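Engineer: no sequence on hand, only this structure:
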């Protein structure tokens, strides 16, 4: 089941009778106001650890849930240890356009060991308390406001955040950390959202592009952007055929995907400029015949937001493709280039196996220029249904062929070759989190080339002349009982401008069950991550 829990404008709960509730799997909680202050919850909206036995309470599997577009006045009387706004999540659990007044924590420290692997916050503000990072291994906060931040673990990144900790990487006694702090975000487009206007009519608000911005879009009043009346949307249900959906899109309609699972015999096709595809309640697209789930032509200003794409029973060469340019490298003709009206993907999550058996070659391909990627989790499942080296096969999680593509919060894990391949010029990635595949059966099965062990987590193609990266980490946990090595986690041209990459790290996970490791951080630079230095970041501050 999938759920969208939508709050009409107004105030809910009180100091004496607060509203406190938990957010579970496949649930999006959102206010229906134009601004976050239009929906106020006096209480808390929380996610806590899952307990799998005594002494085994963690947030590592708290995926696929979201909170957006409302204000929380934290009111938790009688909660004891759980007093406060608890948002103990891992990947694919974004918080957007939320104003928290009171104590907030990203760690559930009330049960242990409380491991967590988040996370993403954007366009949000926290007043009245220092946000507790606690055990969160990594986190990205983008274009928000903080009253304070307690600590870092491996890779805490802040981009365009008012009140962010000062740059401090690697961690040091003098400044804490590890913190990667970027003063302004180069180009952003906040996620579209459903709201009720003053006349009681539904509309979808599409925030405008922001450049070199910091803080929230709503700090000085209404968020810049435009409203689209609900009459200009086709509201799809899982029972609708893909032909019906595509007919509506071809007529110029935008698309709302209501909660549910959409089994698609052909791709959803987006052809018109400025089309919005908005998912409510984690709608899940599953190709059935080796097709893509969604294809976007060389249109400008397209916005895809809030959906899961599952690989299906037949191998798909690609699950989601933006732009119909050449399959490899920059098309060079500029036909898909429109920097003033970039397309964007926000909170788009991919799975190869885990929920249902599935196979793909590549999950996400970006051929268009200037696309903004904002909170992407591309996951070849390491547990769940249909999982194994020869079961949920997938080469690569993300391929970027377009120029001037900007990514924030790129989580790409467990793919069997390169996790990310970046072929375009002038690209930027702010925050990257990766785990290499756990289930490599032997070294011979995982070789980039003769004499080159393993595959890099993130490969910038040899012909690329400019790329910027900030706060990028790759972790290894080879659990088949044999030594498996990757020669390096990051592979980039040595001819990139100086300090193109900033704050890189590798980590060897779980020495009691893991083997092998990563020999270098980037190319042949940086030390090794092996059983000799487990759970310890090996860092490169800048490269080349």
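Structural biologist: Done, it's in. All of these numbers come straight from a predicted model, not from anything done at the bench.
Engineer: please make it C-alpha for all contacts and neighbour counts, starting now.
Structural biologist: Fine.
Engineer: ok, the closest residue to residue 169 other than its chain neighbours to residue 151 distance?
Structural biologist: Of all residues beyond its chain neighbours, the one nearest residue 169 is residue 178 (4.8 Å), with distances taken as Cα to Cα, 6 or more residues apart in numbering. Residue 178 sits 8 Å away from residue 151, going by Cα to Cα, to the nearest Å.
Engineer: between those two, tell me which one has more neighbours.
Structural biologist: residue 178 (25 against 19; other Cα atoms under 10 Å).
Engineer: hmm, that one is touching residue 158, no?
Structural biologist: No - contact status for residue 178 versus residue 158: not in contact, 11.0 Å apart, counting by Cα atoms under 8 Å.
Engineer: so which strand or helix has the most centrally placed residue in the chain?
Structural biologist: The centroid of the chain falls nearest to residue 375 when counting by Cα atoms, centre = their mean (2.7 Å). Secondary structure from DSSP states H and E places residue 375 in strand 372-380.
Engineer: ok, and here's another one to check against it:
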């Protein structure tokens, strides 16, 4: 009788849950007949108390103090599960953000794929991190062996992890990373080590808005981008790319570093590879928005636009309560996001993979779209995306896209008439908009990816298109995958299609820390005047595709890494590489077609010779193997359309 009564109560509770939750996702009552809080109820609770957001299951919020053994074990378990180069780790759907509330934390975190540590202070000094129970602290170490007892692996694939807005007070910070692994708004006591040295090899990376009391030990880093940081000088020039520092301050003198290059003096022919570049403060800049916790409430800080500001900025800006912020969940739809944007709300994407059924459209000025834990947006294969952007920003000022990862969806063949137009389209191609210098658009820590996790062909027309003026980028990695789930080494099957990584069609677009790789046509196409790129890393694609499937190739007779169809352009600290000859896929069974271009590659192409002679400084172009055929390597450092000839043939070959 009691059992029947309990069952009756359970059924009544279940009906109540079903009636109260119209999306069919209510949690079921437990065995005692007590109904757990439903997702609908949680949503209503958030509406009633918007300053206490529900960040979902992939966010770990830690109170200050010594992390318990249970927390340490959980963090170590996540590391062990998601650190390897295999499919489930490097290309899995897991996403994690660790939020540290203000105070002193004693915790050990060795970051894994798609993980980030974010301090919740107003400034980095509000969240102090020291070693926890294991005595290891916060770090990214050298990649562990692929099998027990094997050698440590290089960190060339150490992507998709971040540390932000904390004071690392543990004597040093090891941060052995490559691209898409930003270190932002941190205070480091002691040295910052960017590689393990020796057998390690790293291809990073980005440090921004920070303070390092010791030395920055670059080690084997191929290149590195730093901006707005109080630091000591780099320890040596880069061997292949460049170590660049934009708007940095020498902690010995307290003064900004002296500019390596002076564009106002109009000095020609400074395109040799110096490997070390210091440049002054940007004309205008604002730091990345972030979440902080104060007086029991979560808030969003939107830093101020500053002119010619050198060094870090940890104080400026306005504060927005979370009643003005829409926090997404894994099943949040694009329509819900668009409704929130139209209502004037900012968007925080919690860590998850979002499969969108329509573009996200931003037509409201000053909107912030902030991603946590490498939140990833993927368009579904639907007609609504053909020719459009996954994210579309209209002709409005002050939009800030921060920490968002956009990935291409399925694409059957190199027929771009049926493809998604762009992963991000900033502005309207048919309606040019000059933008506003006092309130630019900003793109921070942006990742675009074509291929990698896919078991079927994928693609997009272009990764990033910018049609509005006064848009500023800070640490972008635009990557067509050169290794995938089926081929973890140097090659990918199936095909990945993309015309260009970046297309700029507006004036006054500035890129600080731009990394773009493997597009099938020109990697970067710059059509707007008064453009700037300070620090650029790029690599040509490796192969055309499978020999047996020539109909899948995207045939391009001639392509370059960086094409400028404007005259007024500044470009500093470039590293452009070719790794193009590969005859077999990793299984040694699938013949691959070598990349072939008429006359070989040109690293850079300019419309007018003066653009290259006066506008380009510290440029490295390099073939990793000089034995490749002429048609499969870089033969010209810079080509001029006005003369139809090679301006500069200074291409290096290290081996």
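Structural biologist: It's in. It should be emphasised that the depicted structure is a prediction, and the values quoted were computed from it without experimental measurement.
Engineer: packing partners of the strand holding residue 375 of the first structure?
Structural biologist: Counting contacts by 3 or more Cα pairs under 8 Å, 6 or more residues apart in numbering; DSSP states H and E, the secondary-structure elements packed against strand 372-380 of the first structure are strand 185-189, strand 344-352, strand 396-400, strand 406-413.
Engineer: counterpart of the residue nearest to the centre of the first structure in the second structure?
Structural biologist: In the second structure, residue 375 of the first structure lines up with residue 475, judged by TM-score structural alignment.
Engineer: ok, now residue 417 of the first structure?
Structural biologist: Alignment note (TM-score structural alignment): residue 417 of the first structure maps to residue 521 of the second structure.
Engineer: also residue 468 of the first structure?
Structural biologist: When the second structure is aligned by TM-score structural alignment, residue 468 of the first structure is paired with residue 570.
Engineer: and that match, what element?
Structural biologist: Take DSSP H and E as the rule and residue 570 of the second structure turns out to sit in strand 569-578.
Engineer: elements contacting that strand?
Structural biologist: Using 3+ Cα pairs under 8 Å, 6+ apart as the test, strand 569-578 of the second structure ends up in contact with strand 276-279, strand 531-539, helix 609-615, strand 616-623.
Engineer: residues of the helix or strand hosting residue 89 of the second structure that come out buried?
Structural biologist: Counting by DSSP H and E, the element that carries residue 89 of the second structure is helix 87-90. Counting neighbours by 16 or more other Cα atoms under 10 Å, one finds that the buried residues in helix 87-90 of the second structure are 87-90.
Engineer: now the element after it, going C-ward?
Structural biologist: As assigned by DSSP H and E, the chain's next helix or strand after helix 87-90 of the second structure is strand 96-100.
Engineer: that following strand vs the first structure, average distance?
Structural biologist: By mean Cα distance after the TM-score superposition for the first structure, the fitted strand 96-100 of the second structure averages 0.5 Å away from its aligned residues in the first structure.
Engineer: what's that strand aligned against in the first structure?
Structural biologist: Here strand 96-100 of the second structure aligns to the first structure at residues 3-7, judged by TM-score structural alignment.
Engineer: chain center to that stretch, what's the gap?
Structural biologist: A distance of 21 Å separates the centroid of the chain from that of stretch 3-7 of the first structure, by Cα atoms, centre = their mean, to the nearest Å.
Engineer: buried residues in the longest helix along the second structure?
Structural biologist: Counting residues, the longest helix in the second structure under DSSP state H turns out to be helix 2-20. By neighbour count, and taking 16+ other Cα under 10 Å as the criterion, the buried residues in helix 2-20 of the second structure are 9-10, 13-14, 17-18.
Engineer: for the stretch 151-300 of the first structure, what spans make up the helices?
Structural biologist: Secondary structure of the stretch 151-300 of the first structure by DSSP state H, counting those that start in this stretch: the helices cover 242-250.
Engineer: quick one: the strands in it?
Structural biologist: Using DSSP state E, counting those that start in this stretch, the strands assigned to the stretch 151-300 of the first structure run over residues 155-159, 179-182, 185-189, 193-196, 202-207, 209-213, 225-229, 233-236, 254-257, 261-264, 268-270, 276-279, 284-287, 294-296.
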